[in-house]
Every structure is written in C-alpha cells, then in structure tokens.
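Colleague: Quick one: sequence and predicted model below, then my questions.
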Amino acid sequence: MAELLRNSSSVITTSNRFACQALFYGRATTCDSANCCRKYNCCLFDGLAIKSNRRRWALRTRRMSLLYGFTKKNNLIIVSNMVASIEPELVSEDEEEYKLIEKTKEDHDFDSLPPWGNIVVKQDCDFELKSGSQPVAVSKKLKMVVDSEIRVHFLEERNEEILSRRVLMLSRSNKVRSALEIYESMKFSGLRPNVHACNSLLSCLLRNELLDDALRVFVFMRTNEITSGHSYSLILKAIANVQGFDSALNMFVEFGGYSTAKKDFDVLVYNTMISVCGRVNNWIEAEKIWRSMQENGYIGTRVTYSQLVCIFVRCNQNEMALDAYNEMIQNGLKPGDDIMQAVIGLCTKEGKWDLALNLFQCMLDGSLKPNQICCNALINSLGKAGKVKLAFKVYDTMKSLGHTPDTYTWNALLNALYKANQHADALRLFESLKGDQNSQLNIQLYNTALMSCQKLGLWEKALQLLWQMEASGLLVSTPSYNLVISACEVARKPKVALQVYEHMVHQKCTPDTFTHLAIIRGCIWGSLWAEVDEILENVAPDASLYNAVIQGMCLRGKFKSAKKLYMRMREIHFKPDGKTRALMLQNFHKDST
C-alpha cells in the first residue's frame, strides 16, 4: 500500500460500476471489468484491488458529514458549508446505468465520502460579519479561483510538521491552489497545520485578493486556538483595505481590542490598528487604542510611537504628540529622524523654540540629518522670538547639511531681522538676494523689505521696490501699496502718497480702510484739507476715518471744522472713540472760557 498511494497522487474512485481511474507518476490504469466492480466493489490499480467494506463506508460517510456537513460559526464570521462531491471521470454507455448513478447520488450524501478518491471541495464565498458590514465583493480573480475546484488528496504522510512546512513553502512561493489543497487535505484527514503555515497561507491569500478564503482559514485558526498577533494583524489590515476603517474597527472591538481580558494580541495588532486610524486621521480612536495597549501591559515599539506622533501632529494635538514622544524616551527607545522632525515642528508651532533647538542639536549629535522643512521651521521660530544670531547659525548648519535655501528660508531670515529692529540689515540682505537669486524673489519677500522701508521712512526706496514689483510681473496687492503710502506718510510726503494712491486706483487695486487712513493722516499733516474732504465724500462712511480726521483737526487747531464733523458723525450714528471724545471735551471747555 505504501508503494501504491503517494502524497503526489490524485486518486479517483467510484463504486457500483463507476469507471475507475488512478494516476501514479503520470501513468493511468483503468478497470474495464464491470464484473470485477460488481463482485468486489473495488477499483484495480496495476493488478492490486482495494476492497471496500460497506460498513466501514457508512462509518466514514458519517465522519465526512461531521467534518464538512455543518456550518462553522464563531462570534465574528459565519462561514457557509463546504460541499464535497464526486466528479466522475468516465460516463457509462448505458442510459439506464447513468440513471442508476444519478439515483445513487441522490441516495447518498456526497458530503460524506471517505478520504480517498477524487474529492472536489466547492467553496461558497458568501459570509457574514456580525458587525453588520456588507459582504466583500467578489473580484474577478477571486471568482476564477472559487469557481475552480479545490481537490482534497489522500495523505500518506501523517506528520503535521512536514505537511505544515509544505503549506508554508507553497504559500511563500505564491502557489495558492497547491497550498489550499494541502491545507484542505490536512483538515479532511483530521490533521492540524501549525500557526506558521496558517499565517503564511493567510498572507498568500490576501496577497492574491482572496479575502473570503483567508477569512475561512482565520475562522479555522480561531476555532482551533492557533492564532497569533500576526494573524489578527493580517486580517484587520485586509478588512480595512477592502471594507474601510469602520469595519476594521468593529472587528477589532469584537476581538476584544479595548478589553483587558486575555487574548492572542501583541503589539503588532495595536500598531496595525493605529496605522488604520492614521489613514483617516482619527486621532480619537488612535488614542483609545494607545491607552488600551498600556492597560494591557504592552510596551510600544518605535513604530508605535512614530505613528502616534505623526497622527497627533497632523491633527494639531500637540500635547498628546509630546506625551507620546516623552513615553518613547522613558521606555528607552531611540526616536528616528521622522519623529524628531515632527516634534521639532510642533514645538515651533507652540513657540517652544528652546526645546526645538535642543532637539535639533540632538539630531545633529546622533548623526541624523534634519530636512529642510525642519530647518526652516526652526529659523522662523527663532526669528519670531528675536533670536537673530541663533537663526543665522541654524541657517549656516542647514547649508552645511547640503540643503539649498528657498524663499521660505529667506523670508524667515528677513522677518527675524525685522523683528529685531535691524531694518537696514534686512534691506541689505534683500538687495543681496535680488542680485544673486532674482528668480526666488516673491511678493512676501518684497513686502518684508517694504516693511523695513516704512519703519525707516525710506519712501524713495519703497517707490523703487514698487516699480520693480510691477516690472517683474508680480501681482501687486493692496497691502503692498499700503506699505509704500505709509512710508511716504512717515517721511511727510503727502503729495507723493496721493500720487501712489491715484496710481493704485488706476491699476484697479481696491483701497481698504488702512489705505484711506494713511492718506488722511498724511494730508492732515500736510494741511491738504481739500483732499481730506474729497476722500470723506467719495469713500463709504467709516467711523475710524471720522475719528482720524477729527483728531487731526483738533491737533492742528481746526476746532470749528472738527466740531462740524463731530456733529455730522453723531447724526449718522457713528460712535466716537475715547480719544475723540476727550479732545472734543477739552476744546469745548476752551471755547466756553
């Protein structure tokens, strides 16, 4: 018998005058003797007869029905019946004999056939999730594999480790059909694959988009308690890819993900779910999974904290991101450059430039290379804090790391000089940029230079920059014109400011309240009262404009005009500010005296 049946052979048996065929190493032998089949109820293989006992047949039939004739269920997935049937290789010549065969099929449950023979397992791909999610749509590739027949072989080899190793190797080689056939044959023979073989088969099925078959294997693993954290991770990730975040989260909860009961989870399962939460930026569930992992006594890995920090930073949960980073350091884990850069970014947002600078130095000491975004964020944070020297040191370090400064870098450095009241240095830096890297100049850099011109009252320089902006094709906005007008106001050049204002209107750039205030203040100090009245008549009524004109008139000794304008302001129900009321009361008292 050992020479007769091999693992590599596919045996096809029939009974009651069924045609018999055996394949041994590619050679077929057929029994044509109907009398032989009637007499012995057997099939001949190279002159050897395998006799079948009717009683033993019934017992094995019953065993088969117990193996495959029920519906497997657990608290998550309901897998449909797996129907085993005989596929006849040869057809009887007599029609009456064919009817007898059909009658035999009806009388006998072919789910209950013995483990030898050409048994075909037809798998139904319908399954149901208790969470109420919709069944997985069957892809074309899945339908092709499901429609094809998975054969169950007679296994002469009974060693579970050897058979498990074969399933493992076939799965790693992406031999889906062969791996499934050995797996089903082991189940059929009452053998159990080990967890490594099942996990490899799961990975192979999911790699080939066969989620239904993978879920059936997973149900078998849970029923026989041979699951591991890797098993749960594979299934959860596949469900998230196919059915979405909600289905994966529901499955995780049904597995007891948030409970403290003992389960087959490990850190890999929690990392998988945190990654799934990160895809949809659901920081609330990510935090819950993190806290559940802590309650169950698991210590996170670098992957865990890297994902948590990135999710929290993206969702503007800076405090929780810092908590995750601090816990990582307390657990003795060395953060990577992605975590360090993310923490530096959130520190700069929170204005914690000193902590950001320390982390930046730690990256350099640890032979990590901060990226350009990290360097720019730190320069900008130092500039806002007025730490000009430190900002330029980081700039020098950025160049030594091989990063090319961009417009964000130059704007951060110009703003740093402006915040430190080093306006002349800011203009010199801008001129050097204009001479060396003219292509990188944009509207933000010009506006920063105009702000320095405004502070210094350099109206001629401001006009020069304005003409350069228009000549370079940049779209000059209202704030840029306002800065030039303000520079003229500081330099007491109201007529020049009026010319810029007229040019602004001619360029179809709409003035705003700040434009009119700068023009009015300049005209008041230049005693251009007619222009002031014209502006008040032509622009929409605004309380801030009336306050500015009244205050200017009072300070310039034009009390009667200020009184008339104040009464007009009260008639149109504008509320004067505190300075306007104080000046009017003071001048009323002088007038009565």
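Modeller: Noted; the coordinates are in hand. Computed from a predicted structure; not experimentally measured.

Colleague: going forward, measure contacts and count neighbours with C-alpha atoms only.
Modeller: Will do.

Colleague: next one: stretch 200-212 to chain centre, how far?
Modeller: Once both centres are worked out by CA atoms, centre = their mean, to the nearest Å, stretch 200-212 turns out to sit 23 Å from its chain's centre.

Colleague: buried sites along it?
Modeller: Applying a neighbour-count criterion of 16 or more other CA atoms under 10 Å, the buried positions in stretch 200-212 are 200, 201, 202, 203, 204, 205, 206, 209, 210, 211, 212.

Colleague: so which helix or strand takes in the fifth one?
Modeller: Residue 204 belongs to helix 195-207 when assigned by DSSP states H and E.

Colleague: Would you mind pulling up the elements that that helix packs against?
Modeller: Under the contact criterion of 3 or more CA pairs under 8 Å, 6 or more residues apart in numbering; DSSP states H and E, helix 195-207 touches helix 160-172, helix 176-188, helix 211-223, helix 229-243.

Colleague: and the comparison structure, right after this:
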Amino acid sequence: MREGMVEANAIHHNVAISACGKGGQWQLALKLLSLMPGARVVPNEITYNAAISACEKGGQWQLALNLLSLMPEAKVVPNEITYSAAISACEKGGQWQLALKLLSLMSEARVVPDEITYSAAISACGKGGQWQLALKLLSLMPDARVVPDQITYNAAISACEKGGQWQLALNLLSLMPEAKVVPNEITYSAAISACEKGGQWQMALKLLSLMPGARVVPDQITYSAAISACEKGGQWQLALKLLSSMPEERVVPDQITYNAAISACEKGGQWQLALKLLSLMHEAKVVPNEITYNAAISACEKGGQWQLALKLLSSMPEERVVPNEITYNAAISACEKGGQWQLALKLLSSMPEERVVPNEITYNAAISACEKGGQWQLALKLLSLMHEAKVVRNEITYNAAISACEKGGQWQLALNLLSLMPQLRILPDVVSYNAAMYAVSGMGVGYALFRKAFGLGMYPQFWSNSYSTINLHDMSCGAAVLAVRWWLAEVVPHLLSGPTTPKLEVITGLGKSRKEWRTTTDVQDAVFQLLQGYQFPSRIDQNNRGVITIDGRQLKSSELRRLFTPPS
C-alpha cells in the first residue's frame, strides 16, 4: 500500500511538473522537483524529462544541462526523451556545439537517438548558421536506422534557408515525396524564404502556386516570405497583388506581411502606396513597429517628401514606437535631399536625448546635407565629431566633405582631405577625385591631380575604340575639362602627325545616366565652352547629341601642346 502511495505521489509530481512546463512556468517546475525529496518522493526519468522540457520551453538551456548532469547522482538513467529535450534546449539557446556534444554522448551512453533527437540537433545547427553540419546529420540518419520525418526535413530546409542555400533547400523539398514525407506550410514557407534570401522571386512565386495542388494552405509566414521575395526582386506590383489576394485565401496579413509590402513600395519608389499601406494597418488594427516606420520614412526620403518623413517621425511616440538609428538615418537623408541642412542637424543633435547613437550613415547624411547647403565649416565640424565619437569614417564621408570644401571655394582643404584618405586606409574613389578636381580645375595643381587619377585607372571608359575618341562618362565638369585639355595637348598632336587627319570626338552624353556631381553645370556645356574659348572648330553631332566633334584639320600641334602646361 505504501509503495502504491509513493508511486501515486511520483505520478502526481510528474503530471504537475509537466503541466508547469507546458504553461511556461519553468520556475514552478523546478520548485516542485526540489520539493520531492522532502516529501520522500523519488524522481524518476519521467520527472527529469518533464523538468528538462520545462527548462527547454522557458529558454533555460543552462538549467536543462544542469538537470541532465544531476541524473547520474540521483541514479536516474537518461533516455532518448531526456537527451532530445536537452538538445532542443540548446537549440533554442543557440548552442549548436553543445547540441552536437550531447548527440555524441548518447552513443557513449548507449542511448539510441530517434527522429526527434536528430530534428532538434539539425535545427540547432541551422540556427547556428551551420547548414553543412545540418545536412551531414540528415545524411547520417539512414545509417542510424532513423527515418527523417516532416519536422526533420523542415529543420534541414530551414538550415539551408538561413545559410543562403536556396538550391539545396529546393532539392530537399523535391526529395520529400520519394521519402514518403508530406510537406506542410512550414516546409513551403522555409523553401520560399530560402528563395527570397537567394533573390529568386520567380521561384518563390512558383512554390506558392504549387501549394494548392499539394493540398497545403499558405499562412501568414508563407505570404510574408513570398512578398519579401518580391520586395528584394524589385517587384512591388507583385508584392501588392499577393497582399490583396490574402483575404480571398482567408489569411490575415500581420505586421511582418505589411512591413514586407511597405518595403517593396519603398524600394520601388512608391511613397504614396507605402503611406497608404501604413494607414491600412491602422484600419486592420495591425500595430506598426520601428521596421514599418523605417520603411515608410525611407519611402518618403526616396520620393523627396522630407515634410512627410518628419511627420512620420514625430508620430512615432503616439504609436509607442521607439525610433532607432535607421529611422533617424532615413529622416536625416530626407532632409538632405530636400535641401534642409538645418533640420538635418537638428535631428542629429536630438539623437542623444532619444538614446540613439549616430553611426557613419547618420553622419554621412548630415555632412552631405551641409555640403548641399554650402556649409563647409559645419561639414568639417561633423567630420571632427566623428573622430571624437569613434565613428568609422569611409569614402562616402570624405567625398561629401571634399565636395563641401569645393563648393565653398576651399580648394586647399579639399586637397588636404583627399591626401588624408590613404593615411586613414580609406581608398579614394572616382567620386573623391571628381570632387577634388572640380575644386582645382583651373589651377596648376589640377593638372597633377588629373594625371594621378588617370594613372590609377579611375576612368576605365575614357578610351573608346581609338585614341581619336574619348568618353567623359563618370567625370565631373572639372575632371572633364582637365581630361579634354590633357587629350588635346598630349595625344591629339601625335594623331595629327599621321598621314591622315582622324575624326576627333568627345563623348559627353546627355546627362541622363550621369550621377549628379553636386553641380548644375552640364559636362557637355563645360567642354563646349572650353573648345569655343580656344576657337577650336567644334560642333554638337546632330545624329548623336551626346557627342562633340572637332575638326582636326584646323588644329595646330604647337597650340595644342600649351593647353596642358600648368600655369606658372
């Protein structure tokens, strides 16, 4: 009778501990376990399994492993359920190495792993970014006479998804029918997400279209992944089409779904639609978060709507959404594009109050705002503040600062900044040289600067077909003027000494594909004015208005050679 009572008490404790685990009350589960010796109730493997499982569900992997280590002392032998729960606890805690260690200990303890054990270990590897190990475990299962199930395949496909291996994810999906394993919505969602990460939006949509035939109903996660795939592929129309089709499928869009759709509109330059979706979220009682607002503000920034961007930023506290550095970066960039340098600096100065730390993107946008506003002193002040704040400066930072100095007529400072870049292990790029050359295009130092930039291969498109044709794409007006001077002075005289006079052409383009080199002066106008100033016979080609032709027959080599002689 006494033995029966003890057994009943153990059963009662096991049931109670298990209930606590399922209810997320891991503390109570451990409390009950600790009370058992005082009640003269001996815990068994079921007790420990329930307690370890409670810790696993509560995200307490250290406590789960501690319980496992206590079992030999309590003379309780762990079984496959014990190890599976402990491995799952490690998986949830991001401890893939410990999960694999436990799996190896099972063979030493002569405990046979089952599909639950392998699934947990594979999932642990996936979450740890170890997709190769995840697939290795999957391949070992047949030798261990363990048959992979739906959960196993889902974990393996998810591991491939996280590792950016969309082809392998699809291969696993294709193997499931042969293994007589039926895919579910989790399987398809993981595979679609793998395609999304791999930039395969067409394949993502194909998988979505295959689901009804497989009698699998897509859920919020599936649609969110598909919409995100369209977003990354620049297919905002398809993203919105998917969103609008969800009610017909009786799937309610959630926060993640709307965020993906708004981000698709942002990337597609559709700021009006992005704001429309934000308003629809409120109607659908879906709470926006910082990701939502970041995408919407960025959409306004790209659309040149700085007022709306600031309005969204100011409305965030009402929604109890805390802005982060991405939010401020987008808002400051919106002010920069709108020529509102004062507002950009005001936002930057308000960040410490909001406990948001500016990063290099923040400072770059603010410096660029000062550059566009002709505030070279403030641009340099921000550059020095970055150093004090230990924020990494990059080529974008220095390019904006150099351009600010150029606009302010501070050519010495512009050149000084350019010379500092290699010392700071920042490689100047074509933008750096273009900005600096614009500042010194009419000075002696400009000639040496052009030679250096040209020698470094900054203008790979310069030679077109032959030496008689030059291409000024990727050049600022200052760089273009120096390039034409150099070509006329040092190359064309050799061409004129030949038996025939070649056709001389300067390809300027019409400015449609040219980046804005922080100036309103067109490169073609600058070059044409240069040629007209020297009274060289030149004209705009009527068949191709992006080309200036020069009549070489009326050019004199002696006059040309003086064009690229630095002023004394």
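Modeller: Yep, it's here. Predicted model, so just to flag it, every value in this text is computed and none were measured.

Colleague: one step back: could the buried residues of stretch 200-212 of structure 1 be laid out in JSON lines, adding distance to residue 427 of structure 1?
Modeller: Shown next, in JSON lines, are those (distance: CA to CA, whole Å):
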{"residue": "200", "distance to residue 427 of structure 1": "65"}
{"residue": "201", "distance to residue 427 of structure 1": "67"}
{"residue": "202", "distance to residue 427 of structure 1": "65"}
{"residue": "203", "distance to residue 427 of structure 1": "62"}
{"residue": "204", "distance to residue 427 of structure 1": "64"}
{"residue": "205", "distance to residue 427 of structure 1": "65"}
{"residue": "206", "distance to residue 427 of structure 1": "62"}
{"residue": "209", "distance to residue 427 of structure 1": "62"}
{"residue": "210", "distance to residue 427 of structure 1": "65"}
{"residue": "211", "distance to residue 427 of structure 1": "64"}
{"residue": "212", "distance to residue 427 of structure 1": "68"}
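
Colleague: Residue 180 of structure 1: which of the residues you listed is nearest?
Modeller: Using CA to CA, the shortest approach to residue 180 of structure 1 within the buried residues of stretch 200-212 of structure 1 belongs to residue 201, at 7.8 Å.

Colleague: so who does that closest one touch?
Modeller: Taking CA atoms under 8 Å, 6 or more residues apart in numbering, we find residue 201 of structure 1 in contact with 167, 168, 171, 172, 179, 180, 214.

Colleague: Go again with 6 Å.
Modeller: For residue 201 of structure 1, the contact set (CA atoms under 6 Å, 6 or more residues apart in numbering) comprises residue 171.

Colleague: Please apply the same query to residue 46 of structure 2.
Modeller: When contacts are counted by CA under 6 Å, 6+ apart, residue 46 of structure 2 touches no other residue.

Colleague: Distance of it relative to residue 90 of structure 2?
Modeller: 20 Å (CA to CA, to the nearest Å).

Colleague: same deal with residue 369 of structure 2?
Modeller: Note on residue 369 of structure 2: its distance to residue 90 of structure 2, by CA to CA, is 48 Å.

Colleague: How about residue 393 of structure 2?
Modeller: Following CA to CA, the distance that separates residue 393 of structure 2 from residue 90 of structure 2 is 39 Å.

Colleague: what's the counterpart of residue 415 of structure 2 in structure 1?
Modeller: The pairwise alignment with structure 1 assigns residue 415 of structure 2 to residue 566, based on TM-score structural alignment.

Colleague: my bad, residue 246 of structure 2
Modeller: With TM-score structural alignment as the criterion, residue 246 of structure 2 matches residue 398.

Colleague: Number of residues surrounding that match?
Modeller: Counted by other CA atoms under 10 Å, the residues lying close to residue 398 of structure 1 total 22.

Colleague: What helix or strand is it located in?
Modeller: Applying DSSP H and E as the criterion places residue 398 of structure 1 in helix 388-400.

Colleague: Which residues does that helix contact?
Modeller: For helix 388-400 of structure 1, contacts defined as CA under 6 Å, 6+ apart pick out 379, 382, 416.

Colleague: Return the distance of it from the chain's centre.
Modeller: For helix 388-400 of structure 1, the distance to the chain centre is 33 Å (CA atoms, centre = their mean).

Colleague: How about it, which residues are buried there?
Modeller: Residues 388, 391, 392, 394, 395, 398 are the ones in helix 388-400 of structure 1 that count as buried (16+ other CA under 10 Å).

Colleague: Kindly reformat those residues as CSV containing distance to residue 583 of structure 1.
Modeller: Putting the buried residues of helix 388-400 of structure 1 into CSV (distance: CA to CA, whole Å) gives the following:
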residue, distance to residue 583 of structure 1
388, 42
391, 46
392, 48
394, 51
395, 51
398, 55
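
Colleague: any idea which of those is closest to residue 576 of structure 1?
Modeller: residue 388 (41.6 Å).

Colleague: Show me what that closest one lines up with in structure 2.
Modeller: In structure 2, residue 388 of structure 1 lines up with residue 236, judged by TM-score structural alignment.

Colleague: Leaving out chain neighbours, which residue sits closest to the aligned partner of residue 328 of structure 1 in structure 2?
Modeller: In structure 2, the residue equivalent to residue 328 of structure 1 is residue 176, according to TM-score structural alignment. Distance criterion CA to CA, 6 or more residues apart in numbering; nearest residue to residue 176 of structure 2, sequence neighbours excluded, is residue 182 at 6.7 Å.

Colleague: a strand runs through that neighbour, doesn't it?
Modeller: No. Read with DSSP: H, G, I helix; E, B strand; the rest coil, residue 182 of structure 2 is coil and lies in no strand.

Colleague: next helix or strand past the top helix by length along structure 2?
Modeller: Once structure 2 is assigned using DSSP state H, the helix that runs over the most residues is helix 2-22. Note on helix 2-22 of structure 2: by DSSP H and E, the next helix or strand toward the C-terminus is helix 26-35.
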